[in-house]
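1. Would you be able to build a 3D model of this:
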Amino acid sequence: MTMPDQTGQPAPGQPPVGWIDLTIQGSHMTSNMIVPTVLLNGHKMPTQYGRNVFPVPPGHWTVEMYAQWTWKFGKASLTCDVAEGQTVPVFYAAPMTGFSKGAIGHEKQKKPGVLGFVLLMVFLLVFIVGLVALGVVAG
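-> Below you'll find the model as predicted:
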């Protein structure tokens, strides 16, 4: 597909175009080593963390996303209409744990699952401290 000129309009004879401006929040260090998967109307798209701009024909679009490690998690989807010359912002945040849904919307998203992750870490810490205390008392 030929990119539009500086006015944002397609060159003469080219089909109309709009854009989905997708931001995948996080990084390899703060989210997941594997970049979340993006499907636009069911078609897998190449992506990276940060901003990804996709030229698309005007119309109704479904953006589906998920993260993956040993299983798919963080599933989220959003439908939007893209008009000719329009840029539609989309933001996705993968969850903190593999047991939560992802967050997707037209504005920056909060990372899901933070409370569950913190509670799990507190539980593990209390459990380990308890084991150590039992070992010290018994020994």
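2. Only C-alpha atoms from now on, for both contacts and neighbour counts.
-> Fine.
3. in this structure, which residue is closest to the centre?
-> Centroid check for the chain by Cα atoms, centre = their mean gives residue 92 as the closest residue, at 3.2 Å.
4. I'd like the structure of this one too, to check against the first:
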Amino acid sequence: MTMPEQPGQPVPGPQPVGWIDVTIQGSAMTSNMIVPTVLLNGHQMPTKYGRNVFPVPPGSWKIDMYAQWTWKFGKASLTCDVAEGQTVPVFYAAPMTGFNKGAIGHEKQRRPGVLGFVLLMVVLVLVVAGIVALTI
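-> Presented below is the predicted three-dimensional model:
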């Protein structure tokens, strides 16, 4: 004899699913030794550089990402709708410096802060060259 289903109880069996395919651009050598953080609707997900595919129920999803060293930087957010059976691509690029926002979107992103990083390196080289010139 089987028990009748209780009203409001989930029906056993496969549930509808979609996927959020997050690509974290860069690597520990080219970006940050600490992998950027991914939050899906406020829940932290395990991540690695490269592709991270998360199965999710269909619906609206808010994706928050940031990099961290001594403080959180490179914050970026994206909201998307995921339909049953759909894979939504998301790309994140952490900034070159800790003073810029990150870049997030549905296509490959350019790294923010490249100009600032190049200028910082030029100033650093000029300062070192000036110190060396003064000591000779």
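5. Which secondary structure state does the closest residue to the residue nearest to the centre of the first structure other than its chain neighbours sit in?
-> Leaving aside its chain neighbours, residue 92 of the first structure sits nearest to residue 104 (4.5 Å; criterion: Cα to Cα, 6 or more residues apart in numbering). Classification of residue 104 of the first structure using DSSP: H, G, I helix; E, B strand; the rest coil returns strand.
6. any idea how far residue 85 of the second structure lies from residue 125 of the second structure?
-> Using Cα to Cα, to the nearest Å, residue 85 of the second structure is found at 53 Å from residue 125 of the second structure.
7. thinking again about what came up before, shouldn't the residue nearest to residue 92 of the first structure be in contact with residue 75?
-> No: in this structure, residue 104 of the first structure is not within contact of residue 75 by Cα atoms under 8 Å, at 9.3 Å.
8. Looking at those two, which is more packed in?
-> The neighbour comparison of residue 104 of the first structure against residue 75 (other Cα atoms under 10 Å) goes to residue 104, with 26 against 19.
9. what about the helices in the first structure?
-> Using DSSP state H, the helices of the first structure run over residues 114-138.
10. count of residues packed around the closest residue to residue 78 of the first structure other than its chain neighbours?
-> Once flanking residues are discounted, residue 78 of the first structure sits nearest to residue 63: 5.2 Å by Cα to Cα, 6+ apart. Neighbours of residue 63 of the first structure under the rule other Cα under 10 Å: 20.
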